[in-house]
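Chemist: Sequence first, predicted model second:
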Amino acid sequence: MLKEIAGHYSTRARAKRAELLCKHIAVRPEDRVLDLGGGTGNHFHSIFPNHRKVVIADVLEDDLKLAREKYGYETVQLPDGDESLPFTDKEFDVVFCSSVLEHVTGPKEDVEWTKDGPHFEAVGREHQFAFATEIRRIAKRYYVQTPYRYFIIESHSWLPGIIVFLPRPALVHLLRFMNKFWPKQTSPDWRLLTIGEFSQMFPDAIIEREKSLGFIKSLMAIKA
């Protein structure tokens, strides 16, 4: 039941964000678009089903294979833990990146379950700022969305948002325990962003705030 409710909620939220994206950025037929961290391509296709000049970039080859076979998209596999992107300056007319930035925290084997909070924060921040710089380098226009740090529900675990204030060792212990029975399992490779950090990462963008239940749920940096 909880998964069904969350699924409907997520679908509605994505639809609203898609409306906002289309309001700011008109994707023309001739535009070359990169979906960064786009996986199977399902999300992008749900917004722009008729656009063909699409590149899906992701670390998971199995997902990229589905994107090629299902939609005929061009694909590029990215190395895990490396924030540099194998594209030239302003190569893409539009870069689309949804719910990816918070996971750009360094090589997964080093950070995923580490209990070293200061190290995780420092390395994660460094990688996220570098990744944002890369997006700005390769994109003429861009849309980047990430969950907000202080929403009432933490989006990766579906647990109360207060968990973001836990010390790293306590958070790791809690998630290991909850993964045994909780319907939403996660590994804590994510580092959620504040409005201030996000704005610093994308100084040339408009920062939109998506709200839900009266609270800020996610942040969107849009350069049109």
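Modeler: Received, thanks.
Chemist: use CA for all of it now, contacts and neighbours both
Modeler: OK.
Chemist: which SS state does His45 fall under?
Modeler: helix (DSSP: H, G, I helix; E, B strand; the rest coil).
Chemist: Tell me which residues touch it, please.
Modeler: Residues near His45 by CA atoms under 8 Å, 6 or more residues apart in numbering: His51.
Chemist: How much space separates it from Gln77?
Modeler: His45 sits 19 Å away from Gln77, going by CA to CA, to the nearest Å.
Chemist: from the chain's centre, how far out does the one helix or strand Val95 maps to sit?
Modeler: Val95 belongs to strand 92-98 when assigned by DSSP states H and E. Here the centre of strand 92-98 is set off from its chain's centre by 12 Å, with CA atoms, centre = their mean, to the nearest Å.
Chemist: could you say what helices and strands it packs with?
Modeler: strand 33-36, strand 139-147 (3 or more CA pairs under 8 Å, 6 or more residues apart in numbering; DSSP states H and E).
Chemist: after the last one, next one along is what?
Modeler: Later in the chain than strand 139-147, the nearest helix or strand by DSSP H and E is strand 153-154.
Chemist: this is the other structure I want to compare:
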Amino acid sequence: MPLTRTLARRLVNYQDSRCLGARLRRARLEPLLGMIQRLSAKGEPVRLLDIGGTEQYWRIVPESFLSEHRVEITIANPAPHKRDTGRGHFRQLKADGCNLSLCDDHSFHLVHSNSVIEHVGDWQRMRRFAAEIARVGQGYFVQTPHYWFPIEPHCMTPCFHWLPRPWQLALVQRFALGNWKQATNLDAAIATVDSARLLNTPMMAALFPDGELHYERIAGWPKSILALRQPPLS
């Protein structure tokens, strides 16, 4: 559907700092930046692990802020993104977010994850992902799209995630939706639909029982859920 492709370009094109998605993302990060400022006041570099992120994502934070607060960002992915350099404030870690065995307990001041947990797979993998975040981080900032927001954020199609599964599969085989290419067969359609499993409040509360849940809203609708755990300052 051309409309959903257009919406995806205009609303969630994060390389365009003027688009709605980029502006919302900057506002969403305010609690994380506050954590960094408090940690930095201790006079030590702030060690941050970003699971599933990219260096491009961090361009929404002024370089001067990262330098002033001596933020060291380790980006963990199964394979590094092509544009990531691992230089400056950044380091690369080849790892699955569900298995961070290379990282010691509480070895990072903060763990950050933005719109990743809904892509890791079934509930058991989500459990492992959340447990690893809580284990390696003294504090954390985890964001995921909210199941009860009426527009599915990956295919930009109203109510898509609330439809019966056969209807979802039929739609992705017939149309290119948002950021999703048109599926060429049923196997590809199933892989596309299963690539994102949205979560609601009870699910996030179960995954992060020691975190505080916050909401990002648009016109009163909960667009995303954030699980936050403040790192200790002592």
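Modeler: Perfect, I can see it now. Predicted, not measured: the structure shown is a model, and the values here were computed from it.
Chemist: Give me the TM-score for these two chains.
Modeler: The TM-score (TM-score structural alignment, normalised by the length of the first structure) is 0.80; 198 aligned residues with a CA RMSD of 2.1 Å.
Chemist: just so I know, which of the helices and strands packed on strand 92-98 of the first structure lies nearest Thr194 of the first structure?
Modeler: Checking those against Thr194 of the first structure by CA to CA gives strand 139-147 as the closest, at 9.3 Å.
Chemist: Find the residue at the geometric middle of the second structure.
Modeler: Asn114 (1.7 Å; CA atoms, centre = their mean).
Chemist: That one touches Pro145, doesn't it?
Modeler: No. Using CA atoms under 8 Å, Asn114 of the second structure is not in contact with Pro145, being 9.2 Å away.
Chemist: which residue ranges form the helices in the second structure?
Modeler: Assigned by DSSP state H, the second structure shows helices spanning 2-11, 20-28, 30-40, 63-68, 123-136, 165-174, 186-194, 201-207.
Chemist: Can you tell me what Ala205 of the first structure aligns to in the second structure?
Modeler: Aligned counterpart of Ala205 of the first structure in the second structure: Gly211 (TM-score structural alignment).
Chemist: For the equivalent of Ala76 of the second structure over in the first structure, give me its contacts.
Modeler: Matched to the first structure by TM-score structural alignment, Ala76 of the second structure sits across from Ala57. Shown in contact with Ala57 of the first structure (CA under 8 Å, 6+ apart): 34-39, 64, 75-78.
Chemist: could you redo the last one with a cut-off of 6 Å?
Modeler: 36-37, 75-77 (CA atoms under 6 Å, 6 or more residues apart in numbering).
Chemist: Leaving out the residues flanking it, which one is nearest to the residue mapped onto Phe160 of the second structure from the first structure?
Modeler: Using TM-score structural alignment, the equivalent of Phe160 of the second structure in the first structure is Ile163. Spatial nearest neighbour of Ile163 of the first structure, excluding adjacent residues (CA to CA, 6 or more residues apart in numbering): Leu171 at 6.9 Å.
Chemist: Likewise for Arg135 of the second structure?
Modeler: Nearest non-adjacent residue to Arg135 of the second structure (CA to CA, 6+ apart): Asp105, at 5.3 Å.
Chemist: Gly41 of the first structure now?
Modeler: Ala67 (5.2 Å).
Chemist: And Lys53 of the first structure, by the same measure?
Modeler: Nearest one to Lys53 of the first structure, counting by CA to CA, 6+ apart, is Arg32 at 5.1 Å.
Chemist: my read: the one you found touches Phe92, true?
Modeler: Yes. Judged on CA atoms under 6 Å, Arg32 of the first structure makes contact with Phe92 at a distance of 5.4 Å.
Chemist: just to revisit the earlier point, tell me which of the helices of the second structure sits nearest to Pro222 of the second structure.
Modeler: helix 201-207 (10.1 Å).
Chemist: what's the mean deviation for the closest one versus the first structure?
Modeler: Following the fit onto the first structure, the mean deviation recorded for helix 201-207 of the second structure is 0.6 Å by mean CA distance after the TM-score superposition for the first structure.
Chemist: Which positions in that helix come out as buried?
Modeler: Of the residues in helix 201-207 of the second structure, those buried by neighbour count under the rule 16 or more other CA atoms under 10 Å are 201, 204, 207.
Chemist: that older thread, who are the neighbours in contact with the match of Ala205 of the first structure?
Modeler: 227-229 are the contacts of Gly211 of the second structure under CA under 6 Å, 6+ apart.
Chemist: one more time with 10 Å, if that's ok
Modeler: Shown in contact with Gly211 of the second structure (CA atoms under 10 Å, 6 or more residues apart in numbering): 134, 139-142, 204-205, 226-230.
Chemist: Going through these, which ones are buried?
Modeler: By 16+ other CA under 10 Å, the contacts of Gly211 of the second structure give 134, 139-142, 204, 226-230 as buried.
Chemist: Which member of these is positioned nearest Leu7 of the second structure?
Modeler: Leu226 (23.7 Å).
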